[in-house]
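[1] got a sequence here, can you model it:
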Amino acid sequence: MRRKILLVLALAMVFALPGCGKKESAAAFRIGATPVPHEEILNFVKPILEEKGVAIEIVQFTDYVQPNLALQNEELDANFFQHAPYLEDFNVKNNTQLSSAVEVHFEPLGLFPGKASRLEDLQEGDTVAVPNDTTNEARALLLLEEVGLIKVRDDAGLEATIRDIEENPKNLQFVELEAAQIARSLQDVSVAVINGNYAIEAGLNAATDALASEDKDSLAAQTFANIVAVRTGDQREEIRILKEVLQSEEVRAFLEEKYQGAVVPVF
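    Predicted coordinates:
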C-alpha cells in the first residue's frame, strides 16, 4: 500500500513540473512595423492570423533603417514598412539579404502646403522640404516635376537627388530632411513632400489635403507598393499564411474604409 502511495505522488510531481504533460506554445512570429498604417494593419489581421494558427508579435519602429537591420540579424521574422525599391537599395548599401514576401498597399506621396497655401503662391527662392533617403527623394522630385516646378535629369532615375535638378525656374531652395521629420517641419517651409505613413500620423491625407499627390493608377503605385520583407530564402508556413491574409478581401475593405485614399490596396 505504501509503495502505491509513493508511486501516485511521484506521478503527480512529474505532471506538475513546468512543460510536462502539455504541449508548449510556439514562439510568436515577430514582425517589425512603423506605427501608421503598418502596425494598424497588422493589429487588424492579428486575430485572423490567430484563427489560422499564427500568433504574431508586433515590434514598433519609427525609422527606416533599424527594421531591416533587425530582420537581417534574426531579431525579427519579417518587417512591414517599406517599398521594394527602398529595400533593393538598402540591400546593396548594407550587404543585407532581404526580399519581398508580399505586396500589400500603396501610400501616395503628397505635396502639402506649409507657408504657401497654393502652388500659385510660391515665390522666387521659397523653400521645399523633401525626404533625404534614396528612392523617396527621387519620388518627391518626380512629383515636383509633374506639377511643373522643376525638371530632373532624364537619366537620374530612382537615385535622383536635388543635385540632379537641371531646371528650377523659381530658384526654389530645397531642404533634405529625414522622412519622419518633414511633417513636423511643415510650418517652417513653403511646401513639403511627405511620405504617406508620416502624413497620416500628422493627420494629413494625400488624397484630400495635398496640393498634388501620386496617382493611385500610375506607374508609381505599381513601383512603390509597400511590402512585407523577410530574409531571402525564408519560406516558412507562417509567411504563406501572412501573405494570404494580407491580400484578403477583409483587408481590402479595411484599407479603403479606414484610410479614404491615403492607403490604397494593390492586390
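[2] from here on, contacts and neighbour counts on C-alpha atoms
    Will do.
[3] tell me where the protein has strands.
    For the chain, the strands defined by DSSP state E cover 29-33, 56-60, 78-83, 98-106, 110-113, 127-131, 151-152, 165-167, 173-177, 191-194, 212-213, 226-231, 264-265.
[4] from the opening residue of stretch 240-259 to its closing one, how far?
    Distance between the two ends of stretch 240-259: 26 Å, counting by Cα to Cα, to the nearest Å.
[5] sorry, that was for stretch 48-60
    Using Cα to Cα, the end-to-end distance of stretch 48-60 comes out at 20 Å.
[6] centroid-nearest residue for this protein?
    The chain has F81 as the residue nearest its centroid, 2.0 Å off, counting by Cα atoms, centre = their mean.
[7] structure for this one too, so we can compare:
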Amino acid sequence: MKKLSFLLSVLLLVGILAGCGSEGASGELNDKKLKIGVTSGPHEQIVEKVAEVAAKDGLELELVVFSDYIMPNTALAEGELDVNSYQHKPFLDKFNEDHKTNLVEVGKTILNPMGIYSDKFDSFDDLPKGAKFGLPNDPTNGSRALYILEEAGYIKIKEDKREIASIYDLEENPLELEFIELDAAQIPKQLSELDAAAINTNFALEAGLSPKDDSILLETPKSPYVNFLVVREENKNDPVLEKLRKAYQSEEVKQFILEEFGGSVIPSWEE
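    Take a look at the predicted model:
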C-alpha cells in the first residue's frame, strides 16, 4: 500500500512539472506573450526596459531571472522558456556541443566589452618593445584578448588557429609583447606590475575601472562575443520574434543602455 501511495505521489509530481512549461513549449510561439530567461544584472535590467517597449506593440514579456549560466539554456531546451537573453555565440556553440541541443541566435543584443588597461601608459602605441602584457589564462577569454589586439593591428593570429587562439598561435608580434597569463579575477590586482593587461568588464568595474573612460583599447561591436537573443531552432522563424527584435533594438532601449551603463555595456546591433 505504501509503495502504491509513493508511486501515485511521483506520478502526480511529474504531471505538475510537465504542466510548468511555457505556452510555446512546442510548435509555434505565442504571438501575444513570450517567457524570456535572463541572468540577474544588466541583462535583467535591459529586458525589463524591452518589456515596456514591447508592450506598446501588444507583446507581453514574462521575465524569468537566473543566477547561473547553464540553467537559462537548459530551461529553453526543455521548453520552459520561449527565448533567453544573456550569452554570446562562443558560449552558445559550446553549450550545444556539450549538451546535444539545437539552440540558435536570432538577434544581437549587447556587448560587455573587454578592455585593455594600463597604469603606466595612456595609449597602446606608447608601449615599448617587449612590454609585459597580462591576459586571462582561460582559453575563451585569452583568445578574446588576442582578438582585440589583432583587430587593432598589433598582432596577427595564424589563420588555422583562429577559432580558439593562444599566445602560441601568433604569426606576427611586431612589438614582441611578452604575454603573461593570469587568473582573470586577479589581473586588476597585478596591473601595476604589468605594462598593460586585458580585463573583463565585471572585474574592471569591481576594481573601479570604467571600460569607456579608463581603457586604452576597447572591444568593439564587431567582436564575436556580442550577446544574442536565443531560441530553439524550430522557432527561429516565428513571426513574434520580429516584434521582440524590434523592441530590443529600438532607439528607446539603446538610449536606456547608454544612459544607465555609461559605456560599460554597448548596444551591439549597430556597427
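[8] TM-score of the superposition?
    Once superposed, the chains reach a TM-score of 0.68 (TM-score structural alignment, normalised by the length of structure 1), with 230 aligned residues with a Cα RMSD of 3.5 Å.
[9] to E159 of structure 1, which of the strands of structure 1 lies closest?
    For E159 of structure 1, the closest of the strands of structure 1 is strand 151-152, at 11.2 Å, according to Cα to Cα.
[10] aligned against structure 2, show me the partner of the residue nearest to the centre of structure 1.
    With TM-score structural alignment as the criterion, F81 of structure 1 lines up with Y86 in structure 2.
[11] ok, now which ones touch that match?
    38-39, 43, 227-229 (Cα atoms under 8 Å, 6 or more residues apart in numbering).
[12] repeat for A221 of structure 1
    Applying Cα under 8 Å, 6+ apart, the residues contacting A221 of structure 1 are 106-108, 214-215, 266.
[13] L98 of structure 1 too?
    Neighbour list for L98 of structure 1: 68, 72, 87, 91, 229-232 [criterion: Cα under 8 Å, 6+ apart].
[14] for N73 of structure 2, give its distance to E97 of structure 2.
    Separation of N73 of structure 2 from E97 of structure 2 (Cα to Cα): 12 Å.
[15] just V65 of structure 2 next, same as before
    With Cα to Cα as the criterion, V65 of structure 2 and E97 of structure 2 are 24 Å apart.
[16] one more: N235 of structure 2?
    From N235 of structure 2 to E97 of structure 2 the distance is 19 Å (Cα to Cα).
[17] look at these two and report which has more neighbours.
    Neighbour totals were compared for N235 of structure 2 and E97, and N235 leads with 22 against 11 (other Cα atoms under 10 Å).
[18] structure 1: which residue goes with that one?
    So, by TM-score structural alignment, N235 of structure 2 is matched to D234.
[19] counting by contacts, list what the biggest helix by length in structure 1 packs against.
    Across structure 1, the longest stretch assigned as helix under DSSP state H is helix 2-16. Using 3 or more Cα pairs under 8 Å, 6 or more residues apart in numbering; DSSP states H and E, no helix or strand is in contact with helix 2-16 of structure 1.
[20] quick one: it to chain centroid distance?
    Between the centre of helix 2-16 of structure 1 and the centre of its chain there are 56 Å (Cα atoms, centre = their mean, to the nearest Å).
[21] do stretch 247-256 of structure 2 as well
    That offset, for stretch 247-256 of structure 2, works out to 18 Å (Cα atoms, centre = their mean).
[22] that one corresponds to what range in structure 1?
    Using TM-score structural alignment, stretch 247-256 of structure 2 pairs with 245-254 in structure 1.
[23] sounds good, over and out.
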